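Asks: Quick one, fold the following:
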Amino acid sequence: MKKNTQIVSLGRDKQFSQGVVNPPVFRASSIIFDDLAAMHQASKGKCDGQMFYGRRGTTTHFALQTAIAELEGGAGTALFPSGTAAISGTLLSFLRAGDHLLMVDSVYEPTRDLCEQLLTGFGITTTYYDPLIGADIAALIQPNTKVVFLESPGSITMEIQDVPTICDIAHQHGCITLLDNTWASPINSRPFAMGVDISIQAATKYIVGHSDVMMGCATANAKYWRQLQHNSYLLGQCVSADDAYLATRGLRTLGVRLAQQANNALQVARWLEQRPEVDHIRHPAFATCPGHEFFARDFSGANGLFSMVLKPATPQALSAFIDNMTHFKLGFSWGGFESLILWISGIEKIRSVTHWDASLPLLRLHIGLEDPADLIDDLARAFERFHLAQP
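Replies: Predicted coordinates for the structure are as follows:
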C-alpha cells in the first residue's frame, strides 16, 4: 500500500476496532479474567497485544502502536507521555554506567540537558559531533561507545545528516543508532531502510496534529524491539487511552495535513528568501540549508517547519517584528494546524563543536493551514514594524 492508504487503513483490524471505523477508547487499569487459566494465558501474550494490565495497554493503544510501527517499517512501537520521555526512555533502555554516547551537536536542547544533567550522574559520558560529519564519525567512536544519536534535520538550525553513512559506520563498530525523526514524521523518510535501529517521534507534533496532546513514541527494529519494550515498561512509561485515541485520529489526516503545510511553507519561505532583511533560509528543501543534498536523496517531502536567519538587528526591532502578529502565534512546539513564530536566541551557547554567529538572529516559523497569502501579509506588516524600530 502507498503511504496515504496505509495512514487510513493501519490499526483498524477488527481486534482493535470491533467493527467500527475508529478503534474505541478502552480505559483500564485492572483487566478482569474469568479464571486462573485465562490469566495465565493472557500472561503469555502480555507483550504481544494481549490485554493484561492497564500499563501494558489496551486495544486503543495497540491500534496506534501497530499503525506507527508499520508506517515506519519497524517491529514494534513503544508509547511515552511526551517526546522528551521517548528520548530519555529509549536512551536509558540501552545505556549503562561506563557507556559512551555520541550525540549530534544540533540536537533538541532538552536532549542535551538530559545528557549533561542526568546521564553524567549515571556514569554515562557524551561526546558531541558536527551534524555534517558524515564518514568522519569513525574517528570519534571509542571502545565503549554504545549509542550514536542522530536528529535530522537538526533542531532549530535544520542541518540534514548523512544518516545511511553514519549508521553504517556505527554498526561496523557495534553501536546502536537512534534517530529523532519527528521532522520527517512517519511518512517522509524511511529510517530503517537507512540503517536506523530505533526511530523516535514527538507524536505531540504532526502525528497528533492539533496541539492538544503530549505524546512520544519510539519504534525499533526486530533486533532491539524486545529490549525497548521491556525497559520502557520497567521505567513505567505509558499514555492514557484517551490520548492514544486522539493520536490515532490525528494520524488519519497526517498525509493531507503535511502535504498542505509543506506547500504553504514553501510559498512563505520563497517570499521570505527575497526579502532584503533575510540573510538566508534554513529549510531542508532549499540549497542554502546545510546538508540539503541528503534531504534531496533521503526524504520524500517536507513539512511546515523552517527557520530564517536575519541580517544583524536590534532586540527592539526583533520584538517589534514578533509582537502584534495577527496569524502567527508566539509559542513553543509545532506540528499543529496553526502557524507559530519564535525568536531563538543564544544558539551559540547550546553548541559544543560547531559555531553559530550570534550576530545573525534566527526566527523559527511553523506554517499551519492558514492561507499563505494571509501569512505573507502578516509577515510584511511585521517587517514594517521591524524597520520602524531599527535605529
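
Asks: Please count neighbours and contacts with C-alpha atoms only from this point.
Replies: Noted.

Asks: Same question for stretch 245-258: list its buried residues.
Replies: Within stretch 245-258, the residues that qualify as buried are 245-255, 257-258, counting by 16 or more other Cα atoms under 10 Å.

Asks: Redo the residues you listed as JSON lines? Include secondary structure.
Replies: Shown next, in JSON lines, are those (DSSP: H, G, I helix; E, B strand; the rest coil):
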{"residue": "Tyr245", "secondary structure": "helix"}
{"residue": "Leu246", "secondary structure": "helix"}
{"residue": "Ala247", "secondary structure": "helix"}
{"residue": "Thr248", "secondary structure": "helix"}
{"residue": "Arg249", "secondary structure": "helix"}
{"residue": "Gly250", "secondary structure": "helix"}
{"residue": "Leu251", "secondary structure": "helix"}
{"residue": "Arg252", "secondary structure": "coil"}
{"residue": "Thr253", "secondary structure": "coil"}
{"residue": "Leu254", "secondary structure": "helix"}
{"residue": "Gly255", "secondary structure": "helix"}
{"residue": "Arg257", "secondary structure": "helix"}
{"residue": "Leu258", "secondary structure": "helix"}
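
Asks: Second input sequence below; structure requested for side-by-side comparison:
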Amino acid sequence: MTTHHLDTRLLHIGSAPFDPETGTAPVSLPSMRTSTVRFENLAALDRAMTRRLAGERAITYGRSGMDTHRALEDVFMQLEGGSYCVLAPSGMAAINIAFLGLLKTGDHVLVSDCVYGPVRNLDRALLQGFGISVTYFSAERDDIAQLVQPNTKMIYVESPGSLLYEMLDMPALASQAKAHGLILTTDNTWGSGYIYRPLMLGADVSIVAGTKYISGHSDVMLGAVIVKDQKLAARIHSAQYAMGNSVSADDAWLALRGVKTMAVRMPQHARNALEVCKFLDTQPEVLQIYHPAWHKDAGHSLWQRDCTGSNGMLSIELNCTPEAAKPFVDALELFGIGFSWGGFESLVQWVEPGTLSSHQHWKHHEHALIRLHIGLESVDDLIADLKQALAKIKK
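Replies: I've put the predicted structure just below:
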C-alpha cells in the first residue's frame, strides 16, 4: 500500500463518499449537524454502545459529533502521530480536559514557567480548589529530579514557550518523565503537528488549539487532545465525555476547510517571518529577536534537531521601556492589535510586563517585549510598516 506524504493525506481526509445510487459526491464532507442520532435497530445501538464503552470513537449522540467531527479527529491524529483524539470548543478547554482527566485531588504537577498564561489562571481558579498542587519550573535551569514529589503525576510544558519561544528539549523531558513514572503533556499549538511532533519525541499527550494554524482564518474556536497510549486515551475520553464539551459541526467543517491549505500557509508564514527577522536585526531599536528558526536564537540548535519548519510567530525586545513602546504598536498600520495568531493576517501584542515576571528566560525586565504574528501580506509592505513604526518609539 502506498504511504502518501502528510500534505497529501491532509488534503484527502474528509473527502465525501460517493452516493451508491448516483455515483456522485461533493469534494468535501458537509457539515453534519445533529443532536439526536437514530439507530436502525437495537442491535446497531448495542454495537455502538459497546464500541464507545471500549473507548472507541463510536457515534452515539450529537454531542460527540458525526462524520465531520470524525474526519477532523483524523486530521489531528495524522498531524500529531497519535492514535486517539478528542475535540474541544477551544484550546483552553482542551487544556482543562488534560489536567482534569489525568489528575485528581492530592496530585502534584510540574508546570514549565513558559506556558500559556491562562494555565496559571486554571491553577488559581480550579486546580487549587480541587486539591491539585502545582510547582512551576524552568526547563532550561531546574533539575526535575529535585522537584518530583511522591504525589507528582504529570509534567506539563509548552514548546516553544509562550511569548519568548524558547525551545525545550522534549526527548530529555520525556526521559525524565519516564524515569519517575510521570505523564508528559505538552501544548503543541505552535507546531500544530505540522512542523513539530512532540508525541514522536517522547511526549505522552499533545494539546493543540485548532483556533490557530489548523483553521488558519481567524474564524473558529477549537481545541484537541491527542494521545498514543490506549489507557491514557480512555482517561481523556472519560473526562471529555463527563465535562460535556461539544464542538459545532460548522466549526469542525471550517477547520477541515482550513487545514487543506496548511501545507502552503505555514511555510509562507515562516518565510515572511525570517525576512522580517533579517530586517529587525539591522534596527538599533531592536535588542533581541525571539524566534527559534532565527539563527541567533538561543534555541536554534534544538529547533534544527526537532522541527521540520517554522511559522510566523516571533517576539522582539526593544531598547526602551514598555511604556515607550506603545507609540510603536499604535503606529503599525498592517498589524492588528490582538491576542490570537495563526490566521492569515499580521498581528501585534504589547506584552504586559507583569506576565513576563515569572519567565526565567526573560532577562531584561526594564525593556519592552512586543509579540508579532507575521501574516501572509507582502513582506515588503510589512517591513515598511515596521520601519515607520520603529521611528515612533519614544527615545
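
Asks: What does the superposition give as a TM-score?
Replies: Laid over one another, the chains give 0.94 as their TM-score (TM-score structural alignment, normalised by the length of structure 1), with 385 aligned residues with a Cα RMSD of 1.9 Å.

Asks: which two of the buried residues of stretch 245-258 of structure 1 lie the greatest distance from each other?
Replies: Greatest spatial distance in the buried residues of stretch 245-258 of structure 1: Tyr245 and Leu258, 19.8 Å, computed using Cα to Cα.

Asks: who's in contact with Lys223 of structure 1?
Replies: Listed by Cα atoms under 8 Å, 6 or more residues apart in numbering, the contact set of Lys223 of structure 1 reads Asp197.

Asks: on that earlier part again, dump the buried residues of stretch 245-258 of structure 1 to TSV, plus distance to Asp168 of structure 1.
Replies: Formatted as TSV, the entries for these read as follows, by distance: Cα to Cα, whole Å:
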residue	distance to Asp168 of structure 1
Tyr245	37
Leu246	37
Ala247	33
Thr248	33
Arg249	36
Gly250	34
Leu251	31
Arg252	33
Thr253	34
Leu254	30
Gly255	30
Arg257	33
Leu258	30
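
Asks: which residues of the stretch 101-250 of structure 2 fall in strands?
Replies: Counting by DSSP state E, counting those that start in this stretch, the stretch 101-250 of structure 2 has strands at residues 108-112, 133-137, 152-158, 183-187, 205-208, 223-227.

Asks: mind putting those in JSON lines, distance to Ala270 of structure 2 and mean neighbour count included?
Replies: Rendered in JSON lines, the data for the strands of the stretch 101-250 of structure 2 read as follows (distance: least, Cα to Cα, whole Å; neighbours: other Cα atoms under 10 Å):
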{"stretch": "strand 108-112", "distance to Ala270 of structure 2": "26", "mean neighbour count": "23"}
{"stretch": "strand 133-137", "distance to Ala270 of structure 2": "30", "mean neighbour count": "19"}
{"stretch": "strand 152-158", "distance to Ala270 of structure 2": "20", "mean neighbour count": "24"}
{"stretch": "strand 183-187", "distance to Ala270 of structure 2": "20", "mean neighbour count": "25"}
{"stretch": "strand 205-208", "distance to Ala270 of structure 2": "19", "mean neighbour count": "30"}
{"stretch": "strand 223-227", "distance to Ala270 of structure 2": "23", "mean neighbour count": "28"}
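
Asks: quick one: the helices in structure 1?
Replies: With DSSP state H, the ranges of helices along structure 1 come out as 3-9, 14-17, 36-44, 59-72, 83-94, 109-117, 163-172, 225-234, 241-251, 254-273, 292-298, 315-322, 372-389.

Asks: Turn those helices into a markdown table, including distance to Arg351 of structure 1.
Replies: Shown next, in a markdown table, are those (distance: least, Cα to Cα, whole Å):
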| stretch | distance to Arg351 of structure 1 |
| --- | --- |
| helix 3-9 | 36 |
| helix 14-17 | 45 |
| helix 36-44 | 47 |
| helix 59-72 | 30 |
| helix 83-94 | 19 |
| helix 109-117 | 10 |
| helix 163-172 | 20 |
| helix 225-234 | 29 |
| helix 241-251 | 33 |
| helix 254-273 | 25 |
| helix 292-298 | 21 |
| helix 315-322 | 22 |
| helix 372-389 | 28 |
